[in-house]
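Undergrad: the following comprises the amino acid sequence and a computationally predicted model.
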Amino acid sequence: MTSTALRALCRVTVPAISILVFIVSSASTKCMYHEVSGKGIHAQCSHRRLTRLSQSWPDHVLSLDASYNNLTNLQGLNNPYLSQLRSLNLSHNSITTVPNDAFQHVPQLEELDLSDNILNLTHNAFRGLLHLTRLVLRHTGLNELPDMLLSRLPQLVTLDLGQNFLSVVPSSVLHSVPLLTSLDLRNNSLVTMTNHSLTKLRQLQKLSLQNNQLFRLEREAFSGLSQLLELDLSNNNLRLDHFAYPPGVFSPLVALQSLYMNNNDERIEGSYPENVLELRSLKNLSIDAFYDAQFGPAFSMLSNLTALTTGSYCHMWHLRNETFSAFKNSSLESLAIKCYLISIETCAFCFFPHLKNLELGLGGHMTTGAVLLSLYGLQNQSMSRIVIQNTKAGPTVLDDSNTKYLNNICLNELVIINGMVVGVSGNSMHTNSQLDICLKHLELSMNSIRSASKSFLIKLFVVLFRNILTIKFRDQFVFPSHRIGDTVRADPVDSETHYDPVGPNAVVHFSFPPSLNVFDLSGGLLRFGLLPRYLDFPSSGNLTTVDVSYIGISNCMTTVTGLTAIRSLDLSGNYCSYFDENIFRYMPTLRRLGLSNLRLDQDFIMENGTRLLGTLGLLEHLDMSANDLHRLPSDMLRAQPGLQSLMLQGNRFQELPTDLSLQTHLSVLDLSNNMLPTLLPHERRLFDTLAKNHTLQLRLRNNPLSCTCSGLDFVRWLALTVIPLVGLLLQLLGLVLTFVISRNWTYVRYAWRVLRHLQLPKRLDFRKDVLLGHADADLELAMRVRDCLRDEQGVRVLLPYEEILPGDIWTEKILQLVDDSWKILLLVTRELLQDRWAGFLVNHAQRSISDIMPDRVIVVFMEQPAHLAQGPPDHPARVSMERLLRMVPERNVFHVHRDIPPNHPVWDRLTQLIQQQ
């Protein structure tokens, strides 16, 4: 469309539907091309809203990624420029039919991904793919496979049939690909593994059967699988008895090394079946555990076992001295116990002379001190890692009485998380002990270290652990009683607890161990106080990463010396409106700098911003988001030509705030949540220039982009640019709504009802996958849920306390956070139902449910109904929750325990609900 035609839109009344269709279809459909090792071209066409593949291609395209588009068929594969394709990804489209000989024009294809399409496959759909080695048909709606589907794929070695509706193993189809080495049947509807189901797959090495409905394995189910190395049976209904596991069922698996049987048997009491675990090659075993479990003689045959994990269905309450006696002749190196233990006897671990890794994820019924005393049997051993989590039966002060055995272990890494450690005494860690000499990594995150112990604890770690590489001391749950839930930044120090250096020009020397690489003191809203005027770190030549974000530093007017090797520094979330202009002067190696959420003073930045960063010539990543800035010095980044990412979201910029013409390596620029009405011509030219040599990701979400006649060149640029404009589809729609609505409101309303079924919102259109809604008093619980979803499942989690700034209007910010999130997960506790703000949050969650997004809200009850029933019945939050539950589908309602371990299958189910379209 020409500029003349675009300008004409402002002079005439245009039907609303035509304008909306123009905007939806005008997003860039151009692919990006990259050379692959000088042999050919990789075409990156993902997220381009393609409706067909018939377009111009360069010569020698070897791989094509056309995932996340709107393709409905396979037309276009007959293009001669695609004849040499080796890899083709068509996942997450709307393809419904794969006709006979659909891929005859790409005979060299080696990898094909058709996942996340609802497919109707014909017998000869893959005929001609003689070189295909990997085929992905995950989540394609299959309930059976055509008989001859795989018969003409002689080289196939990897097949993924996960997340379908298969109720039986398609044996006749699978037996036609005898070279198969990996078969994925997870998340189907299998109920029984029948005899000889896979007997002809003699090369099979990996078999995934998790998350089915299996309740029985027939005796010859695995016959012929003598090369199988890994078998995953987790998350089924296989009880640990001879009905589910007939004697000898695993006998053919002579090479099996990894067996996952966990999350099957929910029974509290039971016994392990004999004559089943005759697997002398087995190295890794994951299994459920009964109350007062005794691992009997069946386990003594596992002489090569190196790793044992108890599943989420672990009902052991006691670890007795004889619990693991069957493993005394094993070579066990890794033991992970994730149970609600109430006691561990002194010699419970005495049968593990080769143990290297011990993980105790407990359910809150033991103290950290009691668990440390159970390490008696590990004394004088060399170990790699000990992890102790969720020991919250009572507060623990680490002292000589509970660390006496720990001091006698040559341990590389010690992690105590969420253990209610409230302090450390001076005699807890012995100088020249085995622990002192060997310890390299220490983490005491998510504890409750008292304010009076913090500085002493830091000094203690500095004096001890001469070879320490990493110290992490994050998220200490110690909050002032007056803390308000809508405050992100750490509370400022008061007159009784602040650190006051001697004299206004005092020089404070802080000597880290010379070996230290990483020091992380972030989070937890500590009250650190003032920094001294001069802060020196002698002997810190190996320190590369320092994170002191959100710890209550109340003034950054300091000169820092000694950090000559530092590469990453995060000061975010403190009270540092002003900086000494020399604070970064002696950090020439700095690559990553976090200055977000500091409320930087506007005048200070304009006057000193360029000098502040002037010595950081190697800086690659800079975060100045959430500072309420209106402007930046035009030459502020002149000394950073190698800058790769610049995060400026959450400010008040009305135009590009600084010159980026020198930043030729810039790959990410985030200007979301600012005040940009448009991009000026010189800014658009700059972005196009930066995108010529590499991919530039430009984030403009939640800016007041407006449509005026003078801004139509900007609209045209948005349609034609090759720059990925992350999450901008709804912004594009908003560009024309002003004059469209004013002319034809009724027509727009009904036209949009039609159009929304053509362009439904997708998860990746939103800034985050899920917003966690919780009571202010449940912040610790919400942070644990965040960590489980984010760190273990890869979910993009939005936590309100990390986003809402002091001075923000809480209600307006919550509305924005809901709009930024694909799903809303409410953590329902007694505190939530009595929280003064929860009623508003629940009400808005209810309003966010629509016929387009009926599964928008997920409700997780974290307490028993009797506890939730306490409190006034007419509280606004309780009334709102009752209304909400009438609209939330039953599949979106969960009841879980507050202390549910990170590996419980409920996290997988929650993740699936959050991410599903």
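TA: Structure's in. What do you need? Just so it is clear, the model here is predicted, and its values are computed rather than measured.
Undergrad: can we go C-alpha only for contacts and neighbour counts from here?
TA: OK.
Undergrad: tell me, how many neighbours does residue 693 end up with?
TA: Residue 693 sits with 10 neighbouring residues when counted by other Cα atoms under 10 Å.
Undergrad: measure it to residue 666 for me?
TA: Relative to residue 666, residue 693 is positioned 10 Å away (criterion: Cα to Cα, to the nearest Å).
Undergrad: and what of residue 343?
TA: According to Cα to Cα, residue 343 and residue 666 sit 55 Å apart.
Undergrad: go on, residue 89?
TA: 28 Å.
Undergrad: tell me which of those two has more neighbours.
TA: In this comparison of residue 89 against residue 666, neighbours counted by other Cα under 10 Å, the higher total goes to residue 666 at 24 against 20.
Undergrad: on the three-state scheme, that one is what?
TA: Per DSSP: H, G, I helix; E, B strand; the rest coil, the local secondary structure of residue 666 is coil.
Undergrad: how about it, nearest residue that isn't a chain neighbour?
TA: The shortest distance from residue 666 to any residue other than its chain neighbours is 4.1 Å, reached at residue 644 (Cα to Cα, 6 or more residues apart in numbering).
Undergrad: contact partners for that neighbour?
TA: 620, 621, 663, 665, 666, 667, 668 (Cα atoms under 8 Å, 6 or more residues apart in numbering).
Undergrad: show me what counts as buried in stretch 186-201.
TA: Of the residues in stretch 186-201, those buried under the neighbour-count criterion (16 or more other Cα atoms under 10 Å) are 186-194, 196-201.
Undergrad: what's the spacing between that stretch and its chain's center?
TA: On the basis of Cα atoms, centre = their mean, to the nearest Å, stretch 186-201 sits 32 Å off its chain's mean C-alpha point.
Undergrad: take the one below as the second:
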Amino acid sequence: MCTVIQCVELSRLLECDIQYDVFKTITIANCSNRGLTSIPKNIPSHISVLDLSLNELSEIDTNSFVNYTDLQVLNLTKNQLNSLSRKAFKGLSKLSVLDMSHNKLDLSQEYSAELFLPIQNLTTLDISNNMNQSGDVTGFNYPDHAISVLRELSFLAIDIMPTPKFGSGFSRITNLKELHFQSCYLKRLENKTFLTFSSSVEVLTLRNCLLYFVTTEVDVLLPFPNLRVIDFSGTFMHLKPALQLLNPYRYANMTTINFGRVSYPIRDSSDLPFSLTITSDIIKHLKTICVKNLDLSENGIVEYEPGSLFSFDHPECLRHLLFKGNRFVLYNLEKRDELNLFFKKAIRLKYLDYSFNAVNYNIKKSLTSNVNLGSSEASYVFLPTSLETLDISYTVLNTVPAVWLIVPENNNLTFLDISYSNTTLFMSIPNIQLTTFISAGTRYDFAWHELEKFQNSSLKKIVLKNAHINNGIRTYGNRFFKDLASVVSLDISQNDIWYFTDDLLKPMSNLACLYLTQNLLSSIPVQIIGHSYIKTLDVRNNLLTSVNSTITNWADKMEELHGMTLNLDGNAFECNCDTVDFIRWIQTTKVNLDNRSYICKLSNGTVIDTLIAYNSLYDLFADCKNTMWLTLASSLLSTFVTISLLLVVYSKRWKIIFSVYGIIRRTVEREVRKSYQYDVYMSYEGEIVIWIKDVLVPKLETEWGLTLCIKDRDFLSGTSLADTEAESIQNSRSIIFLITPESKSSRDCLFELDRAKYEKITKNLERIIVITKGITIIDIPVDFSYIWNYAYLIQWPKDPGNLDDTWRKLEILVTDGFVAN
């Protein structure tokens, strides 16, 4: 459709925006998504482009466009069209592009012989995604009597029915270059299916035919000798017969062959197995073709024989090669020389995708990594110098011994994705040119060693999601991102980060995009204001209760300088007197926010959103000013009292000094002798006590040698529960609040919380630990917000396989790094 490069808005009518493209000297009427039920009449007659998409049009009457004789582009996509008058397009002799996709126009009924006569100069016609599933048995006849008049047509997008029959009229469209079949209900492709089409077709797409298994005859593509692009991705037909369709193109030059995801596990037989081994016979046609882009992704390939998958006659033609989502080993000793020879000859290969390949067994003929690279048994594969993008993410490849991928010194590799890989695969990159490095799901120590290689490089984008960066920050501090001044985009989401060291981001002086979603930040790190190039800051799903004025003022300044996007959704915002300025800023700032109505809690626990709070500022926070004056008066009074006390203290300073010395001495002596009855007091509610007994007690008491206070086990019946709880908390070194859904309505938990705050303030309680289990952070009772400044939060993972870091963190908190033997 028309792309406006530079537009001067002329007027805004009731129904449409009228714009003028200065460079193309055309007038555009944008009537998209206006709820129109009929063609507008009050727009200029000289328009060249009319966009009526996303409306409620159900029919087009006679002479609907007769006034728009200069119209060149008409967009009617995504309406409710089910009826076309025979003279619907009368007067549109200059029309070249017509899009009626995503409507309800029946191919067998709505296309009369006269329909397209007024628009015979049409070059692009899209009538796809209109048909529902057909139950035809004998075949579906396409309206060639209507479409055949479009002799200038070069682009046709249309739905394909289970057993299509294309009449002889299609042979008259001799300029047709692109043929796209969309909503696909195909059952069978016969040698005669496309016989009536012109041989001029160069692009053929037949994607996502999933309703039936599509059977094919081997010469079905013979009518298209000039084909350059074949895209059958997602069509349920199996890779083996799909590759046999390439017979007419042996030794031809092609741009794209996309047979990605044409095999499915539901079709698994001896002749067409889903677990497919590529043989030389299967690949016999493909290997002869000089193809630039080849996609064989997600086809159940588990193995390839020597002289098959990498035995192309013209590997120098390849630019993009995709094997994503299969299950085969790319390299072993038997195929090493063949693979290295292929990469040596693939001098134009820019993109290699070997992601999502799961091979979770030992390979008998794998290479050895304990020899020199020059040895005949060396475990190496040399990648092409031309390679720019390498994706080996989500790959499970545990060869024994390991394998090396060698990137040549004079390389062009700029993109590397190794996310969530579990491999014995190593890479050697002697001269790093990377601009994008993605390593999500790895360990922080691995990320640290990899980042060291990129120091003072041209790296622009780093993605380290779910990589335990919280431990890396604790271990390496400000050195974690050292010497990475070139980085523009950093994504460290999903890392349980709850604090930033003071200068963690300081080395990244050019940082423009920072993604911190799904961490444990209680505030936006103030060091961010030292970065003046930030355009995107994403802190969704953290523990923010507000955003302070330092950050909001900085965000406004960034918006004025170059535009600013700030994503805040999913935080535990509070709406109270302290956050009134933030609530007002959300609605008044020009910063691009992801929302203007964030969920927040009032002081009384009521859940509303910030838009409601903004519209009710005076009702909700009317007492804030009274509180301010009361605070001021209290401050003045306390200042007067303080000065008076200071005068008294000064006059009796020596007596006070000796008294304080005596108190300190007695206190120190008492603290030295201080001992606790319990190491940990457990606060919980309901049936979770069973989990405490089965999981926590064996770990903390049996393995770590600690003493727990568990009220269901250790409290005597008949005594006051409140007194016993208070005394037990007083005699405990630490307290653990185990927060579950049952805790939200527990009064006993609130009493224990108040007592813990008292003991913490009096310095009797060393640590307060909050463990959440089966509850999200934002659902934690609001009363706990008053202890976040000195409490430690642990989110208990749902996956039992991710407990090591959780146990380690809990051990440090309750034992100070010491575990009794």
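TA: Ah, there it is. Predicted model only: the values in this text are computed from it and were never measured.
Undergrad: that older thread, which members of the buried residues of stretch 186-201 of the first structure are positioned in helices?
TA: Using DSSP state H, no member of these sits in helices.
Undergrad: which helix of the first structure spans the most residues?
TA: When secondary structure is assigned using DSSP H, the longest helix within the first structure turns out to be helix 729-755.
Undergrad: state the three-state secondary structure for residue 642 of the second structure.
TA: Three-state secondary structure (criterion: three-state DSSP) places residue 642 of the second structure in helix.
Undergrad: what segments of the stretch 701-821 of the second structure are helices?
TA: Ranges of helices in the stretch 701-821 of the second structure, per DSSP state H, counting those that start in this stretch, are 711-714, 721-730, 747-761, 804-815.
Undergrad: residue in the first structure paired with residue 527 of the second structure?
TA: Using TM-score structural alignment as the criterion, residue 527 of the second structure maps onto residue 659 of the first structure.
Undergrad: neighbours of its match, just the number please.
TA: Other residues within reach of residue 659 of the first structure by the criterion other Cα under 10 Å amount to 16.
Undergrad: what residue of the first structure takes the place of residue 121 of the second structure?
TA: In the first structure, residue 121 of the second structure lands on residue 255 (TM-score structural alignment).
Undergrad: is it true that residue 694 of the first structure touches residue 668?
TA: No: the pair residue 694 of the first structure and residue 668 does not pass the contact test of Cα atoms under 8 Å, sitting 10.8 Å apart.
Undergrad: what is the aligned counterpart of residue 631 of the first structure in the second structure?
TA: Looks like residue 631 of the first structure aligns to residue 499 there (TM-score structural alignment).
Undergrad: ok, and the closest non-adjacent residue to that match?
TA: Sequence neighbours aside, residue 521 is the residue nearest to residue 499 of the second structure in space, at 6.3 Å (criterion: Cα to Cα, 6+ apart).
Undergrad: tell me the SS of the one you found?
TA: With three-state DSSP as the criterion, residue 521 of the second structure reads coil.
Undergrad: surely it meets residue 542?
TA: Yes: the criterion here is Cα under 8 Å, and residue 521 of the second structure meets it with residue 542 at 5.4 Å.
Undergrad: settle it for me: which of the two has more neighbours?
TA: Here residue 521 of the second structure and residue 542 are compared on neighbour count by other Cα under 10 Å; more neighbours surround residue 542, at 27 against 22.
Undergrad: residues touching that one, list them.
TA: Per Cα under 8 Å, 6+ apart, neighbours of residue 542 of the second structure: 517, 518, 519, 520, 521, 522, 570, 571, 572.
Undergrad: which residue lines up with it in the first structure?
TA: Under the alignment defined by TM-score structural alignment, residue 542 of the second structure is paired with residue 674 of the first structure.
Undergrad: equivalent analysis for residue 517 of the second structure, please.
TA: In the first structure, the residue paired with residue 517 of the second structure is residue 649, using TM-score structural alignment.
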